[in-house]
Each structure stands twice: as C-alpha cells, then as structure tokens.
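Q: Coordinates for the following, if possible.
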Amino acid sequence: MTANELGDLLAGVFAPAAFILLAVTVVMQAIELRAQRQELEETRDVFSAQNTLIGSQTDAAIKSADLFAAQNDILTAQETARLAEARNTEFVGLLQRIETILRTRLADRAPLTVNGSAHISLFDKRPMPLPEGSIAAIGTAADNALFAEQNRGGTKYQVYDKYGHLQAFQALIKLSKRAQEMAASLGVDHQDIVAEIRLVEFADLLERYVHNGVVAGR
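A: You can find the predicted model right below:
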C-alpha cells in the first residue's frame, strides 16, 4: 500500500471521527452555555428576590422609625403637659398659701409700728375683709396695703414682731417670689395674674417694712 493510499485510508477513518468529536464538542458547549444561562437567570431571580426583601425590610424599618418618632412625640407632649400641670398646681398652691397667711395672720392684726410706739394694721382698715378666692383675696389685700402706704406720708414703718408677724412677712415675701418665678415659666396668662394682683409690688412693700427694722413685741 502506497503512502497516498495509506493517507486516504487514515483520512477516511479519522475524518468522521473528527467530525463526530467536533459535533460532540459543539453539543457539550451548547449544553454548558444553556446551563450557564439558566444559572445566570436563577442568580438574577435570587438577586431580584433579595432586592425585594431588602426593599420590604427598608420600608418596614422606615415605618418602624416613623412609628417610634410618633410615639416619642406623643410621650414628649404628655410629659410636657404633665410638667405644665404640675407647675400650674404648684402656682395655685402658692397663691392659696399666701391667701391663708393674709386671712389668718394679718387681716385682723396690727403688724406695723413706728419705733414701737404704735401698732398699725398693714391695711387701711382692721379687720380687713377679703373676698373669696385666692386671686381676688390677694389682689384686694395688695391694693389696699399699697393704697394705705401711699397715705402714710412717707413715715418709715417697721415690723412689730408679735404673734409671728415677722415670720408671716418673710413667708409672704418668699412665696410671692416663688409665684413670680412659676408664672414666668408658665407663660403670659399666669404672668398677667401676677401683674393683676400686684404681687411684685406687694412683696416689695413687705420687704421694705422688714428692711426698715423689726421691733420685738411685748
């Protein structure tokens, strides 16, 4: 057999095998590509599902944050209202204590003196009738005491310290100042009350009497 014949024989044998191998390779690559494409699609679906889940979680987190903020606003408002109510209650209590001291310890007493030679009422009449209600009672007492002071011709009156008059004056001054502070923190309405009943002027008048001196009662 010649070399050409051998070459033709080998070509006849291996050519179909090569073709089959090529065909198998193409099929294998197609199968592999299809598998990769399917894997990519599945991966894309997973990513899409993850993105949807993340979006849902983000929305839930935003809603939770909004709910927390709303709850916090409600709690803050409630706490603010509670503190305001507590301050208002304290303010009312201060006025009631001032009223009590005026009624029980000064309205029918003579807590002022001039060097101990005379005992004089804080007001222009004795006993001093006070209306019902803390605001009305304090306002009436303050107006009357300030009016009485204007008509006394500049005489320096001292506190006649008998029956606890000095203690009553000091308590009124302290309570009045505290009421002024509370009114400042509570707002315009409470400040208007303090101005209406002339609480600042009244406290200043009491302080002036104490500053003028204290004469011990006998």
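Q: For the rest of this, base every contact and every neighbour count on C-alpha atoms.
A: Noted.
Q: Which residue is the nearest non-sequential neighbour of Ile98?
A: In space, and not counting its chain neighbours, Ile98 is closest to Leu172: 6.0 Å by C-alpha to C-alpha, 6 or more residues apart in numbering.
Q: Identify the residues contacting that neighbour.
A: With contact set as C-alpha atoms under 8 Å, 6 or more residues apart in numbering, Leu172 has these partners: Ile98, Ile101, Ala203.
Q: My guess is the first one contacts Gly139. True?
A: No - assessed by C-alpha atoms under 8 Å, Ile98 is found out of contact with Gly139, at 11.0 Å.
Q: What is the neighbour count of Gln167?
A: By other C-alpha atoms under 10 Å, 13 other residues sit near Gln167.
Q: er, Gln158 actually
A: 24.
Q: show me where this protein has strands.
A: For the chain, applying DSSP state E gives strands covering 112-113, 119-120, 158-161, 214-216.
Q: Just give the closest residue to Asn212, not the sequence neighbours.
A: Nearest residue to Asn212 in three dimensions, chain neighbours excluded: Gln158, at 5.3 Å (C-alpha to C-alpha, 6+ apart).
Q: to compare against the first, here's another:
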Amino acid sequence: MWMFIGLISFIACITFTVIAIVSVAKKNGKAKKQFVITAALFVIFIIAVASDPSTAVDKADNKDDNAPTKVAAIASDDVTEDDHAKKEIEEKAKLEAEKKEKEEKAKLEAEEKAKKEAEDKEKSIPREHRSALKKAELYAESMHMSKAAIYDQLTSEYGENFPQEAAQYAVDNIVFDWKENALKKAQLYAESMDMSNSAIYDQLISEYGEKFTAEEAQYAIDNLE
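A: So this is what the prediction gives:
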C-alpha cells in the first residue's frame, strides 16, 4: 500500500517538476505554486518509502536470519573441533591397543618357541645323560656335595656307575649354588665334630674329602657362625 502511494507520489513529483521548469522558462506566475506542490509530493514519497512495512519486515527478517546463521556456524565449528579431538584420542588409543597386542603376541610366540626348542633339545639328549643330571641335582640338594664330588659319585663303580660322558653332561648342566653347599658342609663339621676353621677348610678342599674349590671353601669359612 505504502509502496504504491510512494510510486504515485514519485511520478507526480517528476511531472510537476517538469511543469515547473517549463513555467519558469515561460515566466509563468504559477511556477511558485507548482514548486510547492512538487516539494509536498516529494515529502509524501519520502514518507511512503520510509513507512513501507515490507522494507522494515525485510530488514528485520534479514537481521533475524543472520543471527541464527552465525550461532549455527559457531556451534558447527565447536562440534567439528570436538569431533576431531575425540577422533584423535580414539585413534591413539586404538594404535596403543594394537601395539600392546602385537607385543604380547610376540612375547607369547617367543616363549612358545623357547619351550619347543628346550623340549626338542631334551628329546635329543640320551636317556643316561638326563638320568645322570637328575642324580646330580639330587646329590647337590640333599647331601650338599661339591661338583667334583658329584662327578666322582656318578662315575664310581661303587656309586652310580654312569659313563663319563653322561656324568660330564650332568656337571656341565647342573645349576647350583656351590658356595652355599660348602657353607652347609662347614656348619655340619663345626656342629657335629667341633672342628677348627682351619681343619674344616682343609676337609672342604681335600681330594679325599669334599673337593670344593678354594674359593668355595673360603666363602664357607668366612660365613661360618
């Protein structure tokens, strides 16, 4: 409505302006009146344009439309950053889990391989060698004998009578604390026979006695209570 009034006012304003200019050119006395009418029509045009509700609505709509757009854009950026950070964390956790799984798998495979190799190796060892090793472990643990004394016992015809190869395999593969065995032997001599440290040392290293090494015997004397 206001747009239509403004358009009519604008056309009338242009028309009266032209008439006024022509009147001035012809020195017509009505020119002043025509200029007044033109000015009034121009004012009406300005008011009509300014009062057009459609223009105001468009401005308001534009303003309202822009606000949600900006908010949506900000919200979208926040969501994108959060998703990206979450995705990075998930990817990192996934890689760490895969790495740990691979390490555990490799460790398990290595243990299985070592076990199989040990079993294969044991199967390849002659029966007498394995028996001699078990006997050697029994003498070392229960009787606290030295390595040399165990070898003699394994090969003696009055003892276990194993072949020298089997006895040597046994003493080469037995794992034991020989110093601790020497100490236990020394304590036995000291408590049961009340022997001096010097006599105990000689008995420990004697070829006809316990056959411990000098280092093992000295350890026993140094730690004897």
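Q: what's the TM-score here?
A: TM-score of the superposed chains, computed with TM-score structural alignment, normalised by the length of structure 1, equals 0.43; 121 aligned residues with a C-alpha RMSD of 3.9 Å.
Q: on that earlier part again, can you tell me which of the contacts of Leu172 of structure 1 are classed as buried?
A: Ile98, Ala203 (16 or more other C-alpha atoms under 10 Å).
Q: Roughly how far does the residue positioned nearest the centre of structure 2 sit from Met3 of structure 2?
A: The residue lying closest to the centre of structure 2 (C-alpha atoms, centre = their mean) is Glu96, at 4.1 Å. Distance, Glu96 of structure 2 to Met3 of structure 2, using C-alpha to C-alpha, to the nearest Å: 70 Å.
Q: follow-up on the earlier one: where does the residue nearest to Asn212 of structure 1 sit relative to His119 of structure 1, distance-wise?
A: Separation of Gln158 of structure 1 from His119 of structure 1 (C-alpha to C-alpha): 10 Å.
Q: tell me which residues of stretch 164-182 of structure 2 are tucked away?
A: Buried, per 16+ other C-alpha under 10 Å, within stretch 164-182 of structure 2: Gln164, Ala166, Ala167, Gln168, Tyr169, Ala170, Val171, Trp178, Lys179, Glu180, Asn181, Ala182.
Q: Just name the closest of those to Leu133 of structure 2, please.
A: Ala170 (4.1 Å; C-alpha to C-alpha).
Q: give me every residue that touches that closest one.
A: Contact analysis of Ala170 of structure 2 by C-alpha under 8 Å, 6+ apart lists His129, Arg130, Ala132, Leu133, Lys134, Ala136.
Q: Secondary structure element for it, which one?
A: Using DSSP states H and E, Ala170 of structure 2 sits within helix 164-173.
Q: Just after that helix, pick out the following helix or strand.
A: Taking DSSP H and E, what comes next after helix 164-173 of structure 2 is helix 178-193.
Q: what helices or strands is that next one leaning on?
A: With contacts taken as 3 or more C-alpha pairs under 8 Å, 6 or more residues apart in numbering; DSSP states H and E, helix 178-193 of structure 2 sits against helix 197-205, helix 214-222.
Q: same thing but at 10 Å, please
A: Identification of packing neighbours for helix 178-193 of structure 2 by 3 or more C-alpha pairs under 10 Å, 6 or more residues apart in numbering; DSSP states H and E yields helix 127-142, helix 197-205, helix 214-222.
Q: Go through the second one and flag the buried ones.
A: By that I understand helix 197-205 of structure 2. By neighbour count on 16+ other C-alpha under 10 Å, the buried set for helix 197-205 of structure 2 is Asn197, Ile200, Tyr201, Asp202, Gln203, Leu204, Ile205.
Q: measure Gln71 of structure 1 to Val27 of structure 1 for me?
A: Separation of Gln71 of structure 1 from Val27 of structure 1 (C-alpha to C-alpha) stands at 65 Å.
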